[in-house]
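Engineer: sequence below, structure please.
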Amino acid sequence: MTARPEENTAVTETARPPLQRVAVLIPTYNERDTLPVVVREVRAAVPSVDIVVLDDSSPDGTGDVADGIAAQDPQVHVIHRTAKEGLGAAYLDGFRWALEAGYDAVVEMDADGSHRPEHLPALLKAAEHADAVIGSRWVRGGSVVNWPLHRKALSVGGNLYVKVLLGMPVNDATAGYRVYRADALRTMGLDDVASQGYCFQTDLTWRAVKAGLTVVEVPITFVEREVGQSKMSRDIMTESLRRITGWGVRHRAEQVRGLVGQREPRWHSL
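Structural biologist: Model prediction:
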């Protein structure tokens, strides 16, 4: 396992195969005003990437807006989902689509402008030497903009809880701006992922670390959305706390059993 919180993009790991085809996955629900801006800025920041909009049947017509963009740009694709099933389900659909289409890597990016497209080149650069790259708010050089103090404390405290409970050397396991190599997704296994909401991000981080993959954190500036409403809810927070606590309890129990097994006397017959 090589989970490495980095403060810059200089990674010394052995280079992986080049990322020739990259799909930027953008889940949407009622983002008709912000989506065109995000797509335009992504295409300007890294013109070579393809963009895949994952729309959960937005009642505000986001899907139609996405179709209009795709009709003008062959590097934009739209997946219309039939119901609002959460962030995790949308990304899993996007992962499967991208793997079947032969992409070398996928990017997770919010549609609300919180994830700045100008950071994307640095994330992709780090992915040349890593299996998974996290755009981190909580490493040196990372920051958040327009967050009240209680929101920042909640995020920092939640990530510290994850780090201590799971013994996982990642500072921002809940971050949603990421790059995964296709081979990493296959290694991690996606068939039994059941997490929704923002717990999904911690789930995938935990899977990557347990699989022994190289995980790198690159500092980003996270900007709180100025248009529309946040999708964060009490149910999402409750699910995250419940699942992460369960993983941590099982992880620590396995560690204890391992220590007990090492200390048990071994008897040899004469």
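Engineer: rest of the way, CA atoms for contacts and neighbours
Structural biologist: OK.
Engineer: buried set for stretch 76-95?
Structural biologist: Across stretch 76-95, burial judged by 16 or more other CA atoms under 10 Å covers 76-81, 86-92, 94-95.
Engineer: ugh, wrong one, I meant stretch 165-185
Structural biologist: Quick answer for stretch 165-185 (16+ other CA under 10 Å): 165-166, 168-182, 184-185.
Engineer: what about these, which are in strands?
Structural biologist: 178-181 (DSSP state E).
Engineer: did I read that right, residue 25 in a helix?
Structural biologist: No: under DSSP: H, G, I helix; E, B strand; the rest coil, residue 25 sits outside any helix and is assigned strand.
Engineer: that one reaches residue 109, doesn't it?
Structural biologist: Yes: if you go by CA atoms under 8 Å, residue 25 and residue 109 touch, sitting 6.2 Å apart.
Engineer: dump the ones in strands among the buried residues of stretch 165-185 to a markdown table, plus distance to residue 250.
Structural biologist: Formatted as a markdown table, these follow (distance: CA to CA, whole Å):
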| residue | distance to residue 250 |
| --- | --- |
| 178 | 27 |
| 179 | 28 |
| 180 | 26 |
| 181 | 28 |
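Engineer: all strands for the stretch 51-200 of the chain, in order.
Structural biologist: 76-80, 105-108, 132-136, 143-145, 178-181 (DSSP state E, counting those that start in this stretch).
Engineer: one more, please, to line up against the first structure:
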Amino acid sequence: MVIPTYNEAVNLAWIVGRLRAAQPDLDVLVVDDGSPDGTGAVADELAAADPAVSVLHRTRKEGLGAAYLHGFRVALAAGYDVVGEMDADGSHQPEQLGRLLAALRDADLVIGSRWVPGGSVVNWPVRRELLSRGGNLYVRMLLGISVRDATAGYRLFRRTTLEKIDLDSVHSTGYVFQTDMVARTLAAGLTVREVPIEFVERVRGDSKMSGAVASESLRRITAWGMRERRDQLRRAWRR
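Structural biologist: Next comes the predicted model:
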């Protein structure tokens, strides 16, 4: 499981401990983007105490997508057949990971979804829920996909999925990375499944999500989606 971190010193040991207890056979890769609050040192302590935990230190904050791409490459080079994503702030419940693992039996990418039947969010203001639901509706309409929670960050990829996507061709570095990976998986003719999860808003530390970040992601998705639609029309015209 790849866990990107930036200033998560108060949460990291707590969430890694829960994850290791919930799935004792799972290995954890913490990817820290040079956190000034000492998150990297916390990660090193966890790795020293547990051989299933390893740490990748990056020198600066370059975005969520860049951290995941780096972590994916390391995991693939190490020979893992399944690679996951998970937030470090406790919003993704490690105890629900079994749902994603079960769904991976007949899927290439599994998403822990807030917006399918049975999914939920805890401690979100109405404005943020409307923003997320509306953003995902916009993504479905723009990209022509049926995934209900394309922006979610609780995921499991098969190795073959990441290889078929070709990570070197992925240039999304921010939060739009999540939508980009869903669209690429579907474009490759692979199967995406969503399973319901309970998403719990962090109770410790500062959220990295803001209205400005969400707006920027939507602008990037719009530009990217319009390019994709233009390319689709060109390909259809050439036939």
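Engineer: re earlier: now for the strands of the stretch 51-200 of the first structure, which one comes closest to residue 235 of the first structure?
Structural biologist: Nearest to residue 235 of the first structure, of all the strands of the stretch 51-200 of the first structure, is strand 105-108, at 22.0 Å by CA to CA.
Engineer: is it true that residue 207 of the first structure touches residue 188?
Structural biologist: Yes: in this structure residue 207 of the first structure lies within contact range of residue 188 using CA under 8 Å: 5.6 Å.
Engineer: outside of stretch 179-190 of the first structure, which residues touch it?
Structural biologist: Residues external to stretch 179-190 of the first structure that are found in contact with it (CA atoms under 8 Å, 6 or more residues apart in numbering): 92, 95, 99, 103-108, 123-124, 127, 131-134, 204, 207-208, 211, 213.
Engineer: from residue 78 of the second structure, how far off is the equivalent of residue 134 of the first structure over in the second structure?
Structural biologist: Residue pairing (TM-score structural alignment): residue 134 of the first structure is matched to residue 111 of the second structure. In this view, residue 111 of the second structure and residue 78 of the second structure are 23 Å apart by CA to CA, to the nearest Å.
Engineer: what is the burial count for the residue mapped onto residue 214 of the first structure from the second structure?
Structural biologist: Counting by TM-score structural alignment, residue 214 of the first structure corresponds to residue 191 in the second structure. Here the number of neighbours of residue 191 of the second structure (other CA atoms under 10 Å) works out to 16.
Engineer: quick check, central residue of the second structure?
Structural biologist: Central residue of the second structure (CA atoms, centre = their mean): residue 153, 3.0 Å from the mean position.
Engineer: right, and that one touches residue 88 too?
Structural biologist: No: look at residue 153 of the second structure against residue 88 with CA under 8 Å: they stay out of range, at 10.8 Å.
Engineer: pull the residues that contact stretch 28-38 of the first structure.
Structural biologist: 53-63, 65-66, 69, 84, 110-113, 117, 227-228.
Engineer: distance from it to the middle of the chain?
Structural biologist: 19 Å (CA atoms, centre = their mean, to the nearest Å).
Engineer: residue 25 and residue 109 of the first structure - which one has more neighbours?
Structural biologist: In terms of neighbours (other CA under 10 Å), residue 25 is the more surrounded of residue 25 of the first structure and residue 109; the figures are 26 against 22.
Engineer: so what corresponds to the more buried one in the second structure?
Structural biologist: Checking TM-score structural alignment: residue 25 of the first structure goes with residue 2.
Engineer: now swap in residue 170 of the first structure and tell me
Structural biologist: Counting by TM-score structural alignment, the partner of residue 170 of the first structure is residue 147.
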